[in-house]
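Undergrad: pasted the sequence and its predicted model underneath.
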Amino acid sequence: MRSFHFPGRSTVHAQNGMIATSHPQAALAGIEVLRAGGTAADAAVAACALLGVIEPQSTGIGGDCFALVQPKGEGRITAYNGSGRAPMAATVDWYLERKIHSVPLTSAHAVSVPGAIDAWDRILRDHGRLGLDRLLQPAIRAAEDGYVVAPRVGFDWNNQFEKLKNGTNTARYLLPHGRPAAVGDVIRQPELAQTLRIIAKEGPKGFYTGAVAEDMVQTLRGIGGLHALEDFANHQTEVTAPIGTTYKDHDVWQCPPNGPGITMLVMLNILSRFDLTRIAPLSIERFHLEAEAARIAYMMREQHIGDPEHMTIEVASILAKEFADEYVSQISLDKLLDLPSVAPPMNPETVYITVVDRDRNVCSFINSIAHSFGSAIVSNQTGVLLQNRAGGFRIQPDHPNCIGPGKRPLHTIIPALATKAGRAQMSFGVMGGQYQPVGQTHVLTNILDYGCDVQEAIDMARGLHYEGVYQLEDGVPAEVVEGLEKIGHKTSKVMSPLGGGQAIWIDWDKGTLTGGSDPRKDGCALGY
């Protein structure tokens, strides 16, 4: 329990249902759906659709979606991969012939087919009671009538001014009065509202075919894209079983590749060989071990993970005990492992939503347009801001994550779910691009090793060892920073805090839910 002498957030407690999001209006929209008899999946989709309007830098219908759903909080978990593919014309030779060796992040080539709308529809067909026609109404009202810009949204909008000023249609749609939207401004997007109405009426076909798809393709081809109407019309969500590992008597679940959740599972496998309870949560040793586990796991990911149809290594072999053991014996508390430098192609944004309903259906749900404001390309007439997820591809023949016709890129967004004895224990996620596997590991170990509640676990200061530099939040004590530097870490402060997160803990004995939401964002947990 937190000390009430100091600023902070209390955990949120409820019996019937709960949602945690990165924006209060989205959390409220989800609660209204739950109280109206909707399921966890219904609430997640309604909240996410609204976030695509009111938190446009992070998510939207022009992006991708992953989810884990466990009906009644026990038994079979289903993983939904709503990530889009590269155009069928996107061959690696096309890029190499033009001496393009990385995907420009604000070009049409960075735009993969948005997968979110089809994923929402599939999840609702499997686990919802309400339909897109009803669940999109809060988003439609916000786009039509206007919404008030929240503090973190305004902060990000201001930081992306140059990007939006130079994008395709972004000055028209996203720079009202020629400047970034500021906190307290009211923003309206009538074109996006009309597009949402089409989807509400026609379902996914209203997005992937017809006038909306034609406008997106025309926009992209007009600036050099290789997209065709067939690329949109042929898109389908992939439904699979999750992958997992065990940590502290809990099973931890992730979506399989091309999702990067395997990175977090490898980190847990490595850290499980150490007794973190013997070292302080804000200590040199804890941050060093977390960084070493991350460096190993990210090295593995960048070498081996991509579209599973093109991977040459089995997921089971990476999650095997022997893979972790190969490196654990080499980790030292007083120096860094000698590992190759890892430079992922992108470090984007996202939103994460967790919902548990009255029947204890659990939905761990994440949606993203990749970098802040995605590709900075807005479709000409529809107001759809398109993701730049294809910027995560490599242009490197024979690499599992090399761009290719109809391939899905290595992703960054990962919804997580922890179970115990088959029952859902915690639905959680941590946003923040490449930080997500580290953030999820940090939050989970804060709870299972250090006894934090979900809010304390989310609040605790963070660090990310990324591209050879340990990026540390201001909350990391100065003596820890100094100690990390003494054992060889190059450190820096981060301008923006690392990610944001949400979590809901289920107490089956008491019949209660406990939620937390990250103060690094605008959101909250709400229950009833």
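TA: Arrived safely.
Undergrad: can we go C-alpha only for contacts and neighbour counts from here?
TA: Will do.
Undergrad: now do the contacts for the residue nearest the centre of the chain.
TA: Compute the mean C-alpha point of the chain, and by CA atoms, centre = their mean the closest residue is residue 413, 3.4 Å away. With contacts defined as CA atoms under 8 Å, 6 or more residues apart in numbering, residue 413 is in contact with 66, 259-261, 350, 366-368, 431, 433, 436.
Undergrad: equivalent analysis for residue 96, please.
TA: residue 395 are the contacts of residue 96 under CA under 8 Å, 6+ apart.
Undergrad: element containing it, please.
TA: Assigned by DSSP states H and E, residue 96 falls within helix 92-97.
Undergrad: likewise for residue 457?
TA: In this structure, residue 457 is located in helix 454-459 according to DSSP H and E.
Undergrad: check it against this one:
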Amino acid sequence: MRDFQLPGRSAVYATNGLCATSHPLAAKVAVDMLQAGGNAADAAIAAAVLLGICEPQMTGIGGDCFVLVKPAGTEDVVALNGSGRAPMGLDAATLRARGLTAMPIRGIESVTMPGAIDAFCRLNADYGLKGLDEVLAPAIRYAEEGVPVAPRVAFDWAADGEALTGAARRFYLAGGAAPKLGQVFRAPGQAEVLRRIAREGRKGFYEGEVAEDMIASLRALGGTHTMEDLAATACDWGAPVSGTYQGVELLEHPPNGQGATAILMLNILAHFDLAALDPLGAQRAHLEAEAAKLAYDARNRFIADPAFMTRGADYLTAPVTAAKLAALIDPARAMAEPAKLTEAVHRDTVYLTVVDRDRMAVSLIYSIFWGFGAGLASDRFGINFQNRGAGFTLTPGHPNEAAGGKRPMHTIIPAMLKEKGRITLPFGVMGGQYQPCGHARFVSNLTDYGMDLQQAMDAPRSFSGSEGMQVERGYSEAVRAGLAAMGHRVSIPDEPLGGSQAIHIGSDGTLIGASDPRKDGCALGY
């Protein structure tokens, strides 16, 4: 129970349906869709596409998505991989010959094909109740009429806007500068693209004038991308990977997503008595940091496009793997060198979850990778291109080595919890590299410390990565000093670590939604 004399927010309780997103307009649109007779799939798509207008620095139709779906009437979960592939012309050897030792973070080499729209169309066809015309109508209206720039969006836009070049500056800057707080952002070009998708389905995006605009723009920027690359984009259904912590089963999206990393991290932490530690103390943060270093190092070695992985996700989620890694942790001292993160750090993603009256649950994450992706956009419609190819490595022979037709290792991971055979909690934690650590911390907050949903999100965070150990201001100076004494290179991050959304599905019929205060969003139900 929160202390009502202190700043904070309450969780949201409802019985018919509930949505939690990172922007209030998207949450409202999702609930409107549910009340109009749509289901969780319809509401999730409507909210997600609108988030590309509300938070264009975070996501958009030029990006990718992953989805976990629990259909109504079953406790089984399916995973939809909506990540695009590299153009066939991408070649690691060619890039190495140019003197590159790592994939460029931004620019044309980093642009992979956009997979999200194909996945949204597939999700709608396989599970939706409404037509795409009705599902996309709210985003089309807001793209035309405009959306006032929200506080966190304005904060991000001011920094991320510097990466925009060429046509992207025309579409995403106002007079050469980032829009200010409250300034209305419009995207009429994207409204037209969405109208075509509403009429024609995926053909409206992957064929015809929209596709020609994307490919012509990419080619003019020096890309090898072709109409054939774009037309070949196809999502696919699969099964989630899972692991158990404190009697709760964690379901994660399979590779090329990094979900198995969160399971491995919890398996490592299970070798320590976290429940006996102060949840906001230095010792817990230390153990979490050390587990993250080891889990991420394993991720960087093995997770890639599953067609190229030398070890399956079952190796990462196996208890014996975690036991060997846990034995390497010194409870009193940080490792001399943190595991090198082969993928660039980013913080730019949107996550949402929806549960409807029939208890279909959708856990969806949608991203263009870095702020404004590659910093590039199509010339006619202003489609912002993702830089997901920065997730590849140029190490020869590595499972995640850049290559044409291949999916890069992805940071975005939707999740769900299952208890006693029943799905109880779709959730996600945004924040690029932080996501597996965020998942592990959120689950531990719930199970080890008995926090409620909102408390588990509000609690301060820390993360040990390539920049040392970032410790949010919510921690005390004594904790930071204690971590430094253990050998951690401690700093306070410029931005908050991640952002999260969650919905608890009660056995009594009550839905409880929580939304992270680190973002502009909220949970709404009816």
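TA: Now that the structure is in, tell me what you want to look at. On a predicted model such as this, the values are computed, not experimentally measured, just so you know.
Undergrad: post the TM-score for the overlay when you can.
TA: Structural agreement between the two chains, given as a TM-score (TM-score structural alignment, normalised by the length of structure 2), stands at 0.98; 525 aligned residues with a CA RMSD of 1.2 Å.
Undergrad: quick revisit: now do the buried residues in the helix holding residue 96 of structure 1.
TA: 92, 95 (16 or more other CA atoms under 10 Å).
Undergrad: mean shift of that helix relative to structure 2?
TA: In this overlay with structure 2, the average offset of helix 92-97 of structure 1 from its partner residues is 2.1 Å by mean CA distance after the TM-score superposition for structure 1.
Undergrad: might you report the residue contacts of the closest residue to residue 463 of structure 1 other than its chain neighbours?
TA: Once its chain neighbours are removed from consideration, residue 463 of structure 1 has its nearest residue in residue 472; the separation is 4.3 Å (CA to CA, 6 or more residues apart in numbering). Residues counted as contacts of residue 472 of structure 1 (CA under 8 Å, 6+ apart) are 462-464, 491-494.
Undergrad: average offset of the helix ranked longest in structure 1 relative to structure 2?
TA: Of all the segments of type helix in structure 1, defined by DSSP state H, the longest one is helix 284-304. Comparing helix 284-304 of structure 1 with its match in structure 2 after superposition yields a mean distance of 0.7 Å (mean CA distance after the TM-score superposition for structure 1).
Undergrad: ok, and what's touching that helix?
TA: 260, 262-264, 266-267, 270-271, 276, 279-280, 311-313, 327, 331, 333, 336-337, 339-342, 344, 399-400, 438, 442, 463-465, 470, 480-481, 483-484.
Undergrad: any quick PyMOL command for the buried ones out of those residues?
TA: Here is the PyMOL command that selects only those of these that count as buried (16+ other CA under 10 Å):
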select buried, resi 260+262+263+264+266+267+270+271+276+311+331+336+342+344+399+400+438+442+463+464+465+470+480+481+483+484
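Undergrad: of the contacts of helix 284-304 of structure 1, which belong to strands?
TA: The strands in this structure, assigned by DSSP state E, contain 463-465, 470 from the contacts of helix 284-304 of structure 1.
Undergrad: circling back to that earlier point, tabulate the contacts of residue 413 of structure 1 (JSON lines), appending distance to residue 525 of structure 1 and secondary structure.
TA: JSON lines is the format used below for the contacts of residue 413 of structure 1 (distance: CA to CA, whole Å; DSSP: H, G, I helix; E, B strand; the rest coil):
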{"residue": "66", "distance to residue 525 of structure 1": "20", "secondary structure": "strand"}
{"residue": "259", "distance to residue 525 of structure 1": "26", "secondary structure": "coil"}
{"residue": "260", "distance to residue 525 of structure 1": "26", "secondary structure": "coil"}
{"residue": "261", "distance to residue 525 of structure 1": "24", "secondary structure": "helix"}
{"residue": "350", "distance to residue 525 of structure 1": "17", "secondary structure": "coil"}
{"residue": "366", "distance to residue 525 of structure 1": "16", "secondary structure": "strand"}
{"residue": "367", "distance to residue 525 of structure 1": "18", "secondary structure": "strand"}
{"residue": "368", "distance to residue 525 of structure 1": "20", "secondary structure": "strand"}
{"residue": "431", "distance to residue 525 of structure 1": "15", "secondary structure": "coil"}
{"residue": "433", "distance to residue 525 of structure 1": "22", "secondary structure": "helix"}
{"residue": "436", "distance to residue 525 of structure 1": "20", "secondary structure": "helix"}
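Undergrad: just the buried residues of those residues.
TA: Neighbour counting with 16+ other CA under 10 Å marks 66, 259-261, 350, 366-368, 431, 433, 436 as buried within the contacts of residue 413 of structure 1.
Undergrad: looking at these, spot the one nearest residue 59 of structure 1.
TA: The closest of those to residue 59 of structure 1 turns out to be residue 368 (CA to CA; 4.4 Å).
Undergrad: ok, back up a step: closest to residue 159 of structure 1 out of the contacts of residue 472 of structure 1?
TA: Proximity of the contacts of residue 472 of structure 1 to residue 159 of structure 1, judged by CA to CA, is greatest for residue 494, which lies at 14.0 Å.
Undergrad: isn't that closest one up against residue 470?
TA: No: using CA atoms under 8 Å as the test, residue 494 of structure 1 is too far from residue 470 to be in contact (9.5 Å).
Undergrad: how far off centre is stretch 305-321 of structure 2?
TA: Here stretch 305-321 of structure 2 shows a centroid-to-chain-centroid distance of 21 Å under the convention CA atoms, centre = their mean, to the nearest Å.
Undergrad: so who does residue 482 of structure 2 touch?
TA: The neighbours of residue 482 of structure 2, taking CA under 8 Å, 6+ apart as the test, are residue 282.
Undergrad: how far away is it from residue 336 of structure 2?
TA: Residue 482 of structure 2 is 16 Å from residue 336 of structure 2, where distance means CA to CA, to the nearest Å.
Undergrad: now do residue 275 of structure 2
TA: Taking CA to CA as the measure, residue 275 of structure 2 falls 27 Å from residue 336 of structure 2.
Undergrad: more neighbours: those two, which one.
TA: With neighbours defined as other CA atoms under 10 Å, residue 275 of structure 2 and residue 336 compare such that residue 275 has more, 14 against 8.
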